[in-house]
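1. Next one to model:
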Amino acid sequence: MLMIDFIGQFNPVVQALLATLFTWGLTALGAGVVIFTKQVDPRLMDVSLGFAGGVMIAASFWSLLAPAITMAEEAGMIPWVPAAIGFVGGALFMRLIDALLPHLHLRLPTSEAEGPKTSWRRSTLLVLAITLHNIPEGLAVGVAFGAVASGIGTATIGAAIALGIGIGLQNFPEGMAVSLPLRREGISRSKALWYGQLSGMVEPVAGVVGAAAVIYFYPILPFALAFAAGAMIFVVIEEVIPESQRGNNGDISSIGTVLGFTAMMILDVALG
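-> A predicted model of the protein is given here:
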């Protein structure tokens, strides 16, 4: 494929940067919907968030955990040990950040903000919540591209690209989920757009860090893949799925989750 050939000519760190710039771009594109409207059908938002959760769950296994287990086995390790340690470590890392950084989940009143008490504005707390969400996504994409440099057959440029596409697709509704509520609260279109895209800005940073880490510290690769998976699953359980089910559209949001999982699985198998 032309895309694989194009991306393949760069070193893995640049590949990770390009891929996460793409995922950030789709976050900005989703946030840009606020230019045209300040309200979308709640059913569409819930099914989109469900889709995002499904993509993240599928990516955590197909693109991260399964390769981590295979790589550990090929390296002569007990296959499940790096996967288990990394997975739990990623979840605990996100829980620690969750406890230390003030943030507010979507559709909740400011009084229910999590983390340390703060006088920060509601808009800031909402952006921080999605930013927390995006850290493991950028890290996952970066680690996937960094793994390609390992030369292990299970880590392919096609699989890394598939992960980048999947994360990008589910970033679109995340951008809307930030900008539209801010617009409804009276913030200008330009500021709502700015805050919406700002939440995805962390992904290129996390992607480059993830790629560089596994290239220069190769032995941690299986742990790093599983770490990214654990961090993403924590976010899905803590934020994405509960948010998609918070309205009265539980059935269609669940269907969205199934569709998201299926789409990510197809991408990974087809390109990987």
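
2. CA atoms for contacts and neighbours, from now on please.
-> Fine.

3. Tell me where this protein has helices.
-> With helices called from DSSP state H, the chain shows them at 2-8, 12-31, 42-58, 66-74, 80-100, 122-148, 157-184, 189-198, 202-216, 221-235, 241-245, 250-271.

4. Here is the second sequence; please produce its structure so I can put it next to the first one:
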Amino acid sequence: MKSIIDYFQQLDPVLAALYATLFTWGLTALGASLVFFFKKMNRKVFDGMLGFTGGVMVAASFWSLLAPGIEMSPGEGFVKVIPAVVGFGLGALFIFALDKILPHLHVNFQMSEKEGVKTKWHKSILLTLAITLHNIPEGLAIGVLFGGVAAGFEGASIGGAVALAMGIGLQNFPEGFAVAMPLRGQGLSRWRSFNFGQLSAIVEPIAAVLGAWAVMTFQPVLPYALCFAAGAMMFVVVEEVVPESQQESYTDISTLGFIGGFMIMMTLDVGLA
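-> Below is the predicted model:
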């Protein structure tokens, strides 16, 4: 593990953010590739995976984003927490706006329940866009953290950035599976289902590069940017991931998955920071 951290320390931060999110994209593709081996999705397994995703995202929001954002903010007392409050709120509002505008359909929902502006787009595209909403704040978070390391902010570390990328990658695996398998069930070929599944994470490298560049160019925004990513991720968890995982009768499975995801992400972040 130390050799991986040493490798990323030698890279340009924008390039490091790109490589890290190419890794997370690759794990999305790996999850989507399960469509070649399975004909249908076990709902119990799926709900457990969704819970795991939520646990990773909540733990990452605090340990990797909010806590460092508060630590590197200037001032004391209530003044010190202002960047966290402002950034967190703006991040949540950003995803809220995207949720209202971007046409998408959550997994296992009917076409009548699609969200965003009205469109005649095919269900496969709408399902892919729903998972894409997850990946925008995830890619941004990784990029912002790498940018913070390059800017020399106390509280931002290469180990923390690598831990975040590893955690996001782990929960991207079930996300790729969650897109590809329902599409296969809708009658799409295995290859088309796989392609849509892995494409859901294509925004992560883009968001990561933009996040790293923005923080390096406008260094004072880093505490706000970290908490912005945290707010965006928390909105996704509460509005989408947790409700989806609780729809069927496997609520205990999804809850245990959530706990497991939280524990793993917390361990990675504290252990590698």
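
5. Using TSV, please lay out the helices of structure 1 together with distance to T110 of structure 1.
-> Formatted as TSV, those follow (distance: least, CA to CA, whole Å):
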stretch	distance to T110 of structure 1
helix 2-8	43
helix 12-31	21
helix 42-58	21
helix 66-74	39
helix 80-100	16
helix 122-148	6
helix 157-184	13
helix 189-198	17
helix 202-216	24
helix 221-235	20
helix 241-245	16
helix 250-271	24
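
6. closest one to G115 of structure 1 among those?
-> Among these, helix 80-100 comes nearest to G115 of structure 1, with 4.7 Å by CA to CA.

7. May I see the buried residues of that closest one?
-> By 16 or more other CA atoms under 10 Å, the buried positions in helix 80-100 of structure 1 come out as 80, 82-94, 98.

8. one step back: just name the most buried of the helices of structure 1.
-> Of all those, helix 221-235 has the most neighbours on average by mean count of other CA atoms under 10 Å, namely a mean of 29.

9. between it and helix 202-216, how many degrees?
-> Helix 221-235 of structure 1 and helix 202-216 meet at an angle of 160 degrees, taking axes from the mean of the first three to the mean of the last three CA atoms, to 10 degrees as the criterion.

10. what's the mean deviation for helix 221-235 of structure 1 versus structure 2?
-> Helix 221-235 of structure 1 differs from its equivalent in structure 2 by a mean of 0.3 Å after superposition (mean CA distance after the TM-score superposition for structure 1).

11. now that helix: how far from the chain's centre is it?
-> On the basis of CA atoms, centre = their mean, to the nearest Å, helix 221-235 of structure 1 sits 11 Å off its chain's mean C-alpha point.

12. Run through who's touching that helix.
-> With contacts defined as CA atoms under 8 Å, 6 or more residues apart in numbering, helix 221-235 of structure 1 is touched by 56-57, 59-61, 64-65, 67-69, 71-72, 82-95, 133, 136-137, 139-140, 143-144, 147, 214.

13. Now with 6 Å, please.
-> Helix 221-235 of structure 1 has contacts (CA atoms under 6 Å, 6 or more residues apart in numbering) with 60, 64-65, 68, 72, 82-83, 86-87, 89-91, 94, 136, 140, 214.

14. I'd like to know which of the residues you listed is nearest to M3 of structure 1.
-> A140 (19.7 Å).

15. wait, what's in contact with that closest one?
-> Residues near A140 of structure 1 by CA under 6 Å, 6+ apart: A228.

16. Could you measure from it over to L198 of structure 1?
-> The spacing between A140 of structure 1 and L198 of structure 1, counted by CA to CA, to the nearest Å, is 19 Å.

17. what do you get for G53 of structure 1?
-> Taken as CA to CA, the span from G53 of structure 1 to L198 of structure 1 is 21 Å.
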